[in-house]
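J.: Curious how this folds, go ahead:
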Amino acid sequence: MEIKKNRIYTLQSIFTMAHRNLLKTLHNPDHLMDVLIQPIMFMILFGYLFGGAIAGGVHAYLPIIVPGILIQTILSAASGSGTQIKEDMETGVFDRFKSLPIARIAPLAGQLLADILRLVIAIIASLTTGYFMGWRPNVAFGWIIVIILLSVFTGWAISWIYVFIGLMAKSATMVESISLMTMLLLSFLSNAFIPIDTLPKILQIIANLNPMTHVITAIRQILATESFSNTAWIVLLFDLGIVIVFAPLAVWTYNRQS
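T.: Below you'll find the predicted structure:
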């Protein structure tokens, strides 16, 4: 009975911290921009700027760019985890949490739980913007849900990496710099916006090694074939591997610092 009460208490603490982090996102323009404004802005900007040059028109370019912007969006949304964790540590909020009657793991778990909802908002913003621009996926709605779930799990797995970076970094500014650099490299050195075969040979090799290339390919294959392709299974296993490696590292580092 006592164990059950402790579990309920821990879950309540985690949900409370998740609610706190969501409110923090909604009331912080920088964090809100990552999950809502940025995907809308990039979808419109890239679609109308590059659609004619790359695919001959915006509508022909949308099947290429929608999965690309989707992955760029989850990278940006996931990177906010490390920044928020570090900001709380720098402002002394974590010290305050230590004095509260909450489960020790609640601040970290609450952040990762809130990230799931942040990722869902960011993904829906990307897909909705693409739809209003004329993107019409030729698949059943259930496969759109599959794409959303795969993207959310990928983003959530990446969140563990950024949380670990946030716990190890010296400042929130450093986390933001690392996040921006990795987001740009992973999204632009991939097949997100252009066909890989148009790149120089050395960049083709880098792009083919880029994990985001395979995530984008998996999404495009699902949209094209209405099936969970081998690439999608590989992406799922890779995401699981990230969680298995970085979740214990993040929790261990968090416990040492808290």
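
J.: C-alpha from now on. contacts and neighbour counts both.
T.: Noted.

J.: what helices or strands is the helix or strand that contains Ile8 leaning on?
T.: Take DSSP states H and E as the rule and Ile8 turns out to sit in helix 2-27. Packed against helix 2-27 by the contact rule (3 or more CA pairs under 8 Å, 6 or more residues apart in numbering; DSSP states H and E) you find helix 29-32, helix 106-132.

J.: Please spell out which residues along the first one are buried.
T.: Okay, so that is helix 29-32. Using 16 or more other CA atoms under 10 Å as the test for burial, helix 29-32 gives 31-32.

J.: and if you look at stretch 214-224?
T.: By neighbour count on 16+ other CA under 10 Å, the buried set for stretch 214-224 is 214-223.

J.: and the two most separated of those?
T.: Greatest spatial distance among the buried residues of stretch 214-224 (CA to CA): His214 and Leu223, at 14.2 Å.

J.: The closest residue to His19 other than its chain neighbours - how many residues pack around it?
T.: Spatial nearest neighbour of His19, excluding adjacent residues (CA to CA, 6 or more residues apart in numbering): Ala114 at 7.1 Å. Using other CA atoms under 10 Å, Ala114 has 21 other residues around it.

J.: tell me the most buried of the helices and strands packed on helix 2-27?
T.: Ranked by average neighbour count under the criterion mean count of other CA atoms under 10 Å, the helices and strands packed on helix 2-27 are headed by helix 106-132 at a mean of 21.

J.: another one to check against the first:
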Amino acid sequence: MNHTASKIIADSIISKIPELTYYYPPSQTSPPFLTNPLVQAGIPTILYETYMYESASVTSDLVNKLISTVDSYNFGSSTNSSGTISLNSIIDAASRVKAYVDINGVLPNYVTIGTTQYSMSSFLYLLSKAIVNINKGLTSGISPITVASPSNPSGAKVAGTINKANYTDIALRVSNYIAANVQAPNYASSTLGNIQFQSLVYELSKVLNYLNANGVMPNTLTINTSNPSTLNGGSSSSGNDSSSGGNSSTNSSLAIYLKATKKL
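T.: Below you'll find the predicted structure:
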């Protein structure tokens, strides 16, 4: 299966072994009997295939290099030596933010990636930049920046569906704005109307949550800024914290959604 999150790991591993390549043949016969059962059983697996006429000595040398590289690869790490955050960690965080909003009706104050808590404004930068990079086929990590809250979040009541080109364009404009101003935008314009800051975080989190579940980004994104009705400033029994740019909350019973998930 052509799974983006898996390819990110594969690209990182083979970058240390120039002789190897990531290969995804258009026609395949083995997945139903090998790859799919392993995935369905939840068994983390790296498959290594050789050329039919490859010499035993070459195969042995490459296998040993692969084993050594995999043994030293930190699958649970959120950041690398350069201080960037891996795309897989951002994808995982997006799924947790979406789950929190679905249950709580408002944004959390922060999301934890590794051992660091990121405000929703700082996370919006990581989120939008990740979508832009993944759309370009880039798998490198993203350098985090400290982002100020939006000055006055506002937007229209938006309901409708936009295509991939539309939401990746929104992500590009948002990431560029934040990089230039070191502050989250109050809203982002779209073909459906202006999308308020809180809904931006939620809707772009939905994109990466879909990727997390399906291995690819969605072809379309359905937006309804009135659902949940409390997201963009409506009342919520969980509270309100203006430090995150509008309605946000960190309900202690839901804090589990904000902690980093360990993945192999």
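
J.: Would you give the TM-score for this superposition?
T.: The TM-score (TM-score structural alignment, normalised by the length of structure 1) is 0.26; 106 aligned residues with a CA RMSD of 5.5 Å.

J.: Let's have the helices and strands packed on helix 2-27 of structure 1 in CSV, adding distance to Ala207 of structure 1.
T.: Listed next are those as CSV, based on distance: least, CA to CA, whole Å:
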stretch, distance to Ala207 of structure 1
helix 29-32, 29
helix 106-132, 23
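
J.: Out of those, the one nearest Ile14 of structure 1 is which?
T.: helix 106-132 (4.5 Å).

J.: who does that closest one touch, helix- and strand-wise?
T.: Going by 3+ CA pairs under 8 Å, 6+ apart, helix 106-132 of structure 1 lies up against helix 2-27, helix 38-55, helix 58-90, helix 141-168.

J.: Please identify the most buried of those helices.
T.: Most buried of those by mean neighbour count (mean count of other CA under 10 Å) is helix 58-90; its value is a mean of 24.

J.: Could you list every helix and strand in contact with that one?
T.: Using 3+ CA pairs under 8 Å, 6+ apart: helix 58-90 of structure 1 touches helix 38-55, helix 106-132, helix 141-168, helix 172-188, helix 211-225.

J.: Looking at these, which is nearest to Leu11 of structure 1?
T.: Closest to Leu11 of structure 1 of the helices and strands packed on helix 58-90 of structure 1 is helix 106-132 (CA to CA; 8.0 Å).

J.: Please compute how far that closest one lies from its chain's middle.
T.: Offset of helix 106-132 of structure 1 from its chain centre (CA atoms, centre = their mean, to the nearest Å): 8 Å.

J.: circling back: distance to Tyr61 of structure 1 added to the helices and strands packed on helix 58-90 of structure 1, as TSV?
T.: TSV is the format used below for the helices and strands packed on helix 58-90 of structure 1 (distance: least, CA to CA, whole Å):
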stretch	distance to Tyr61 of structure 1
helix 38-55	5
helix 106-132	11
helix 141-168	19
helix 172-188	16
helix 211-225	13
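
J.: I'd like to know which of those is closest to His27 of structure 1.
T.: With CA to CA as the measure, helix 106-132 is the member of the helices and strands packed on helix 58-90 of structure 1 nearest His27 of structure 1 (13.4 Å).

J.: so that closest one versus helix 58-90, what angle?
T.: 160 degrees (axes from the mean of the first three to the mean of the last three CA atoms, to 10 degrees).

J.: Distance of Gln196 of structure 2 relative to Leu208 of structure 2?
T.: For Gln196 of structure 2, the distance to Leu208 of structure 2 equals 19 Å [CA to CA, to the nearest Å].

J.: Surely Gln117 of structure 2 is within a helix?
T.: No. Checked against DSSP: H, G, I helix; E, B strand; the rest coil, Gln117 of structure 2 lies outside a helix; its state is strand.

J.: residues near it, how many?
T.: Using other CA under 10 Å, the number of residues around Gln117 of structure 2 comes to 16.

J.: Tyr110 is in contact with that one, correct?
T.: Yes. Gln117 of structure 2 is within contact range of Tyr110, at 5.8 Å (criterion: CA atoms under 8 Å).
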